[in-house]
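Student: What follows is a predicted structure for the sequence shown.
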Amino acid sequence: MRADHIGQELLSKSIGKPSIGGPFSLITHTSEPFTDKDLLGKWTLMYFGFTNCPDICPEELDKMSEAVDMIGKAEKGGEVTPVFISVDPARDTVEAVRTYISDFHPKMIGLTGDYDAVKGTCKAYRVYFSTPPDAKPGDDYLVDHSIFFYLMDPLGQFVDAFGKNTTAKEVSEKTLDAMSKWEQAGGNKAAGV
């Protein structure tokens, strides 16, 4: 076996890590189709929330945006793509998501879709969400959902999860550490980055 094939094989295994991630097909805030394949070759921070969230979602997206900037400015930093995935398909139209993410990082990708597409994506990423039965676009309600965001590597594999109590500095440090280990293991070459 060639050395680069062995490296790719080692990098594609997630021993001792939860099975988080997988195929999905959603729509971007610019009305373009977007799948899990569009994230390959990139480091990604992914947050699942909703645009009518009064406080927690904006706080977490601000923190994620700050971490993305810290990572980009670090001496041995790199680029991380911030992604917001709606868990409120009844109200979070493409336009609502576009308007919402404009308040956060300029590189943020906003994703939405119909209920089944969102539910399937949440299931693949082990994200809990609950909307009221028969929710309609004009209804006023809150969505109960998981409050954390994921770091995914360029192969689309789960690296780490960051909760509400994790600071932007901690997110950036852990992400930079993961990027460094990835590069030392030959990950950039194996992933074609």
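Tutor: Ah, there it is. All values derive from a computational prediction rather than experimental measurement.

Student: from here on, contacts and neighbour counts on C-alpha atoms
Tutor: Will do.

Student: elements contacting the helix or strand harbouring C57?
Tutor: Assigned by DSSP states H and E, C57 falls within helix 56-73. Counting contacts by 3 or more C-alpha pairs under 8 Å, 6 or more residues apart in numbering; DSSP states H and E, helix 56-73 packs against strand 43-49, strand 80-86, helix 168-184.

Student: Pull out the buried residues from the first one.
Tutor: In this case it means strand 43-49. Within strand 43-49, the residues scored as buried using 16 or more other C-alpha atoms under 10 Å are W43, T44, L45, M46, Y47, F48, G49.

Student: Okay, one more to line up with it:
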Amino acid sequence: MNMRIRVTALALFLAGSLAACSSEPPVQPPLAGARIGGAFRLTDQDGRTVTDRDFAGRYRIVYFGYTFCPDVCPVDVQNIAAALKLIETKDAALGKRIVPIFVTVDPARDTPAVLKQFVSAFHPRMVGLTGSAEVIAATARAYGIYYARGKGTADGYMMDHSRQIYLFDPDGKPLALLPEAPPQAMADEVMKWAH
């Protein structure tokens, strides 16, 4: 009887050990290994030249849009700012390591001064980036962003564009697409992958 208990205990121990060895690997970020992003050289809202290397060591929330957008862009950027504020409240150290970046797809109208007014309305650390039409086009391509000048209106013209909100790691590698809303869902997704 005693031998039977020992054999059963040994079998249970070995089964548990094997199960531990065959456990699933840790979950990888959804965009791990994706070819999104890369080097850029743009102009920020203060008129300074900025490259991707200026953000090394920090997580980046990157969004492409334009300041003359009547509804979608301001709402998305407001949600990004609100999500970052939620993160800052919950984990101040992590919050400081995240930089929200708004890249225009309308460089003809989005001068540094226009960007400064726009981004400062949402978050004090939000960075607005612009550049020549050619440089913006190359940057948008690298980040998988579609955009095109749309129809004219009484106030000018609209821009058609995709609305991905990307999270990049401190090395500039893509981690995840963030949900557009609500801010809590965006904050949760950032905190899931940012450590």
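Tutor: Structure's in. What do you need? Please read all numbers here as calculations on a predicted model, not as lab measurements.

Student: Can you pull the TM-score for these?
Tutor: For this chain pair, the superposition-based TM-score is 0.78 by TM-score structural alignment, normalised by the length of the first structure; 163 aligned residues with a C-alpha RMSD of 2.2 Å.

Student: re earlier: got JSON lines for the helices and strands packed on helix 56-73 of the first structure, with distance to M108 of the first structure too?
Tutor: Formatted as JSON lines, these follow (distance: least, C-alpha to C-alpha, whole Å):
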{"stretch": "strand 43-49", "distance to M108 of the first structure": "10"}
{"stretch": "strand 80-86", "distance to M108 of the first structure": "5"}
{"stretch": "helix 168-184", "distance to M108 of the first structure": "16"}
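
Student: which residues of the first structure fall in helices?
Tutor: Using DSSP state H, the helices of the first structure run over residues 3-11, 56-73, 94-101, 115-124, 168-184, 187-191.

Student: give the contact list for T111 of the second structure.
Tutor: The neighbourhood of T111 of the second structure, defined by C-alpha atoms under 8 Å, 6 or more residues apart in numbering, consists of Q45, T130.

Student: if we go to 10 Å?
Tutor: T43, D44, Q45, D46, G47, T67, T104, G128, L129, T130, G131 (C-alpha atoms under 10 Å, 6 or more residues apart in numbering).

Student: Pull out the buried residues from those.
Tutor: Neighbour counting with 16+ other C-alpha under 10 Å marks T43, D44, Q45, T67, T104, G128, L129, T130, G131 as buried within the contacts of T111 of the second structure.

Student: which non-adjacent residue is nearest whatever residue of the first structure lines up with the first one?
Tutor: Right, T43 of the second structure. Counting by TM-score structural alignment, T43 of the second structure lines up with I27 in the first structure. Once flanking residues are discounted, I27 of the first structure sits nearest to P33: 4.7 Å by C-alpha to C-alpha, 6 or more residues apart in numbering.

Student: Next up, the contacts around the one you found.
Tutor: Shown in contact with P33 of the first structure (C-alpha under 10 Å, 6+ apart): S25, L26, I27, L111, T112, G113.

Student: Quick check: the gap between it and A161 of the first structure.
Tutor: Counting by C-alpha to C-alpha, to the nearest Å, the separation of P33 of the first structure from A161 of the first structure is 26 Å.

Student: Kindly report the same for V118 of the first structure.
Tutor: Distance, V118 of the first structure to A161 of the first structure, by C-alpha to C-alpha: 20 Å.

Student: Kindly tell me how buried the aligned residue in the first structure for Y147 of the second structure is, as a neighbour count.
Tutor: Residue pairing (TM-score structural alignment): Y147 of the second structure is matched to F129 of the first structure. Number of residues near F129 of the first structure (other C-alpha atoms under 10 Å) recorded here: 18.

Student: quick one: contacts for the residue lying closest to F129 of the first structure once chain neighbours are set aside?
Tutor: In space, and not counting its chain neighbours, F129 of the first structure is closest to H145: 4.0 Å by C-alpha to C-alpha, 6+ apart. By C-alpha under 10 Å, 6+ apart, the residues touching H145 of the first structure are F48, G49, F50, V87, D88, V127, Y128, F129, S130, T131.
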